[in-house]
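Student: next input, structure requested:
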Amino acid sequence: MLSFEHLYSTLPEPLWVATQVTPVADPELIAFNAPLAEELGAKEIPDSATLAQWFSGNQPMPDAKPGAMGYAGHQFGNFVPQLGDGRALLLGEVIDQDGVRRDVQLKGSGRTPFSRGGDGRSPLGPVLREYLVSEFMAAMGIPTTRALAAVASGERVVRQMAEPGAVFTRVASSHIRVGTFQFAAAQRDEALLKALADHVIERHYPEAASAEDPYMALLEAVVARQAVLIARWMSIGFIHGVMNTDNCSIAGETIDYGPCAFMEQFDPQKAYSSVDQGKRYAFANQPAIAQWNLARFAETLLPLMREEGDALVEQATDAIRRFDPFFAAERRRLHANKLGLAEESDQAMPLMEGLESQMQQGRMDMTATFDALTHYAASLSDEHREALLSLTTQPDALAAWLDNWRAEQVASQDSQRLAAMRHANPIIIPRNHRVQEVIDAAYDGDFAPFHTLLDVVTQPFEDSTEARRLAAPATESEQVLRTFCGT
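Tutor: Modelled structure (predicted):
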């Protein structure tokens, strides 16, 4: 079905270690992303039983060459020199319809040389969460890994309790992380590090190859992509949850949807992850953490760079500092779109800061607020104004903000601006309680709610009765306050 190549496996061990899949007991297909498969070059889609065998790993896919990738990582600030794919296997790479090389990987496919005593399996819940959230992010145009398939394993996985198991198939521009470079650097083998860096330049940043210092150019390019990515996360209230360096993609994609969640009632210090007790990765901390991760990336590249001594450190530091202007420029653009203003408006930032203050003080739901503002911008009706004001506990203060916003928005009022506003403000996100409802139903053997929610969140701007039902913010009793990793 897919035609695999194996460029990454030509890199020396221990960056990649050939490993066999551990078969599962009774694979059953939950979901298969046929449009993505066609995008990856699949000519024919086999029946569900064959797909279940292939995407559980029970039956090898033609030309697949499974292997585990080695990487290290700073986990909550503490460096671990060897982590690696403890429950994932890279099957190979495909060249998609646009000529882009992309990885195909199984998650939950059994033990690997990097499992460190783990079982190499995945519970069903995290598989469904990653499928839903990654496909929503793709529909929003946010760089992300993609979901190709989910297969129930017919086995139980023991975490806090025994849970149904599953295998997830993920597609990525690549699975190379900051932690991959940290792993290579920890081997104290400059040839190994250079081979990895040259591979990344050839694959992701070919323009860096012709720079005076290709490795400094690589750093600068990765900084720019990460800055844009984090700005886009923040624009929709996404909270990754575990921004360790091993979860920071060199390709600039969102990767490793563990205890991720979306902001509901606006609070810059919101954190959902059960493992983030100190709120290191809270919503507002994400830009600074991304920059910290990039500094760790820069440290690995220093031996390859042309400058030496203090001049080298200063040049690398300047590259990391460029995160701030890249992030600010993308954030300004996104703020203007979310508020329905011209992108050159100098009021986008102060107006957004004012609205965020209103959302926090008025206990407003972030997604519902911007959706209601979009409707009001399109109609300017009293009905839509009142609907927006009904979302806050402080309507007088919000009404004053609306008057200021309206005065600025008049200058930008046209159909193109309103279309940009709509496509910056989804009607629906994968709300935390809805994802949990889907998981609970699936644990009882009912996957219909999963497919219903998937259909809606992959069309996040389409208004419908079902979208409105699933878009409703959680009641107090429905709120999900903690999210969990699958490891």
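
Student: can we go C-alpha only for contacts and neighbour counts from here?
Tutor: Noted.

Student: the strands in this protein, which residues?
Tutor: 16-18, 28-32, 67-69, 73-75, 78-80, 88-95, 101-107, 122-123, 146-158, 162-172, 238-239, 261-262 (DSSP state E).

Student: just checking, what packs against the fourth one?
Tutor: When you say that, I think you mean strand 73-75. strand 78-80, helix 178-186 (3 or more Cα pairs under 8 Å, 6 or more residues apart in numbering; DSSP states H and E).

Student: go with 7 Å
Tutor: Under the contact criterion of 3 or more Cα pairs under 7 Å, 6 or more residues apart in numbering; DSSP states H and E, strand 73-75 touches strand 78-80.

Student: any idea how far the strand it packs on is from the chain center?
Tutor: The chain centroid and the centroid of strand 78-80 are separated by 22 Å, computed with Cα atoms, centre = their mean, to the nearest Å.

Student: got the contact list for it?
Tutor: The contact list for strand 78-80 (Cα atoms under 7 Å, 6 or more residues apart in numbering) reads 72, 73, 74.

Student: now do stretch 299-315
Tutor: The contact list for stretch 299-315 (Cα under 7 Å, 6+ apart) reads 181, 182, 185, 194, 213, 215, 216.

Student: 6 Å - rerun?
Tutor: Residues from elsewhere that reach stretch 299-315 (Cα atoms under 6 Å, 6 or more residues apart in numbering): 185, 215.

Student: quick one more, to check against the first:
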Amino acid sequence: MNAPGLPNGSFRTDTLPFLNSFAGLPPAFYTRLMPTPVPSPYLVCASESAAALIDFDTREFNNPLFVETFAGNRVPEGSAPLAAVYSGHQFGVWAGQLGDGRALLLGDVPAPGTPHPGALELQLKGAGMTPYSRMGDGRAVLRSSIREFLCSEAMAALGIPTSRALCVIGSDMRVLRETPETSAIATRMAPTFIRFGSFEHWFYNDRKDELQTLADYTIDRCYPELRDAANPYEAFLAEVTRRTARLMAQWQAVGFMHGVMNTDNMSILGLTIDYGPFGFMEAFDARHICNHTDQQGRYSYQMQPGIGQWNCYALGQALLPLIGDVDITQAALEVYKPEYQQHFDRLLHQKLGLRSSQPDDDKLFDAMFGLMQNNHVDFTLFFRRLGSLALDNTSADEPLRDLFIDRPAFDAWATQYRARLRQENSDDVQRKIAMNAVNPKYVLRNYLAQVAIQKAQDKDFSETERLLKLLEKPFDEQPENEAYAALPPDWASHLEVSCSS
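Tutor: You can find the predicted model right below:
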């Protein structure tokens, strides 16, 4: 899993070439401070594929210096730890100043293993209090750190834009949540952790100079191709809007629910960031709310595309002083809906193994989702088993058909689907190969994460490692791991995740 030609990576813990470009911004953008050490840190888990992005020698995972560094007990040479300030709308309400309350940016390192080599920022989550911690203790707990680690790497393997997770370091130090829990520090990686709320902060404080400084920095670092546009700020908003729309389509297509789509949790790069009370859809319900804290269902599965658009409008409002014209700003935002619809439509065609688009395909899709809703069919299993449907052998339908309570309704839809496949002379073998390449067999179900967490709390990290290996190849059959693709057990329906997760 290391980069080609780099069997063990070139960099060690003590040779990572840290810089911190964000620290070059004026002091108003952050507070410099050191992480708060933890007692007796130990390695919980680490990702070889994430390490490959920064050409890091994975043998270092066994080095005590690695553990001390990514626990926050040792500050690497060249880094300039800081906590960034930002604001945001939380559950649709302006929350004012927020900021990195439990995250510290160490700095950025070269990333030759990425598709477009540049630099990745390394950030410690749970490294102690900052001026932005408000009433919090600045710490993260083991359960939430393992969930974020596994989901970051799982999403990357699914091909969905995401921050990455290098490692989780644990400590026996206890922190209080609903009950006392074991603490942990997760190391996150992304080209930048700037969010929509980073721009809102300066807009709502009426500080246009800082707003422009941040926009220029972000464009120069992340979108240099936009610098020569007629209106770089309008081009920037349009590109962020397009990326966000595509991300929402990818979430919907795989049944992923973020749970807390506040503007301070929205990446300016269109990445999935800030994993908290996330979930993958199991028994399909478009109204499903994965976050127990979200009593009104603002961030339910069916609401995510609309909330993505709402957040882009919040960003557009913040950038209006730079763009300079309401109509131009509006035009940049109007790319969202067609981009989302086009991308989601393409993903649905791929998921159903359709090579062409026909005028009535929307009716087929709507009927499918209606059928899934009425029968509360497992999302991942439905699409994976759909690949085994054969044009002229209905007996092959049984594993798929068994997911439905109303089997005659499924049979009626399957007849429509077969007719559609015949329109393009679909080949069973080739279609199954194509569908299995986009419909995962394995996703990070909440109960799988919970089993790994329970073992990890007893310092048995074997299940976390097993899940990581499993989720790095979500489209492969992996017959030895068949049990991980089964319907969730009854007890899984009682699991709840909230903003403290």
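
Student: re earlier: which of the strands of the first structure sits closest to residue 285 of the first structure?
Tutor: Evaluated over the strands of the first structure, closeness to residue 285 of the first structure peaks at strand 238-239, with 9.8 Å, by Cα to Cα.

Student: that older thread, most neighbours of all the contacts of strand 78-80 of the first structure, which one?
Tutor: Within the contacts of strand 78-80 of the first structure, most neighbours by other Cα atoms under 10 Å means residue 73, with 27 neighbours.

Student: hang on, that one packs against residue 245?
Tutor: Yes. With contacts counted by Cα atoms under 6 Å, residue 73 of the first structure reaches residue 245, the gap being 5.1 Å.

Student: what touches both of the two?
Tutor: residue 179.

Student: residue in the first structure matching residue 166 of the second structure?
Tutor: Here residue 166 of the second structure is matched to residue 148 in the first structure, going by TM-score structural alignment.

Student: nearest spatial neighbour of that match, skipping sequence neighbours?
Tutor: residue 33 (4.9 Å; Cα to Cα, 6 or more residues apart in numbering).

Student: just tell me what that neighbour corresponds to in the second structure.
Tutor: So residue 33 of the first structure corresponds to residue 47, using TM-score structural alignment.

Student: surely that match touches residue 156?
Tutor: No. Applying Cα under 6 Å, one finds residue 47 of the second structure not in contact with residue 156, separated by 11.6 Å.

Student: which one's more surrounded, those two?
Tutor: Between residue 47 of the second structure and residue 156, residue 47 has the larger neighbour count (other Cα under 10 Å), namely 22 against 19.

Student: neighbours of residue 439 of the first structure, how many?
Tutor: Using other Cα under 10 Å, residue 439 of the first structure is surrounded by 22 other residues.

Student: quick check: the aligned residue for it in the second structure?
Tutor: Matched by TM-score structural alignment, residue 439 of the first structure corresponds to residue 453 in the second structure.

Student: any idea how far the alignment partner in the second structure of residue 245 of the first structure is from residue 417 of the second structure?
Tutor: Correspondence of residue 245 of the first structure to the second structure, assessed by TM-score structural alignment: residue 263. Distance from residue 263 of the second structure to residue 417 of the second structure, counting by Cα to Cα, to the nearest Å: 39 Å.

Student: please say which position in the second structure residue 453 of the first structure maps to.
Tutor: Per TM-score structural alignment, residue 453 of the first structure is aligned with residue 467.

Student: so what's the residue nearest the centre of the first structure closest to, chain neighbours aside?
Tutor: With distances taken as Cα atoms, centre = their mean, residue 254 lies nearest the centre of the first structure, 2.8 Å away. Nearest residue to residue 254 of the first structure in three dimensions, chain neighbours excluded: residue 144, at 4.3 Å (Cα to Cα, 6+ apart).
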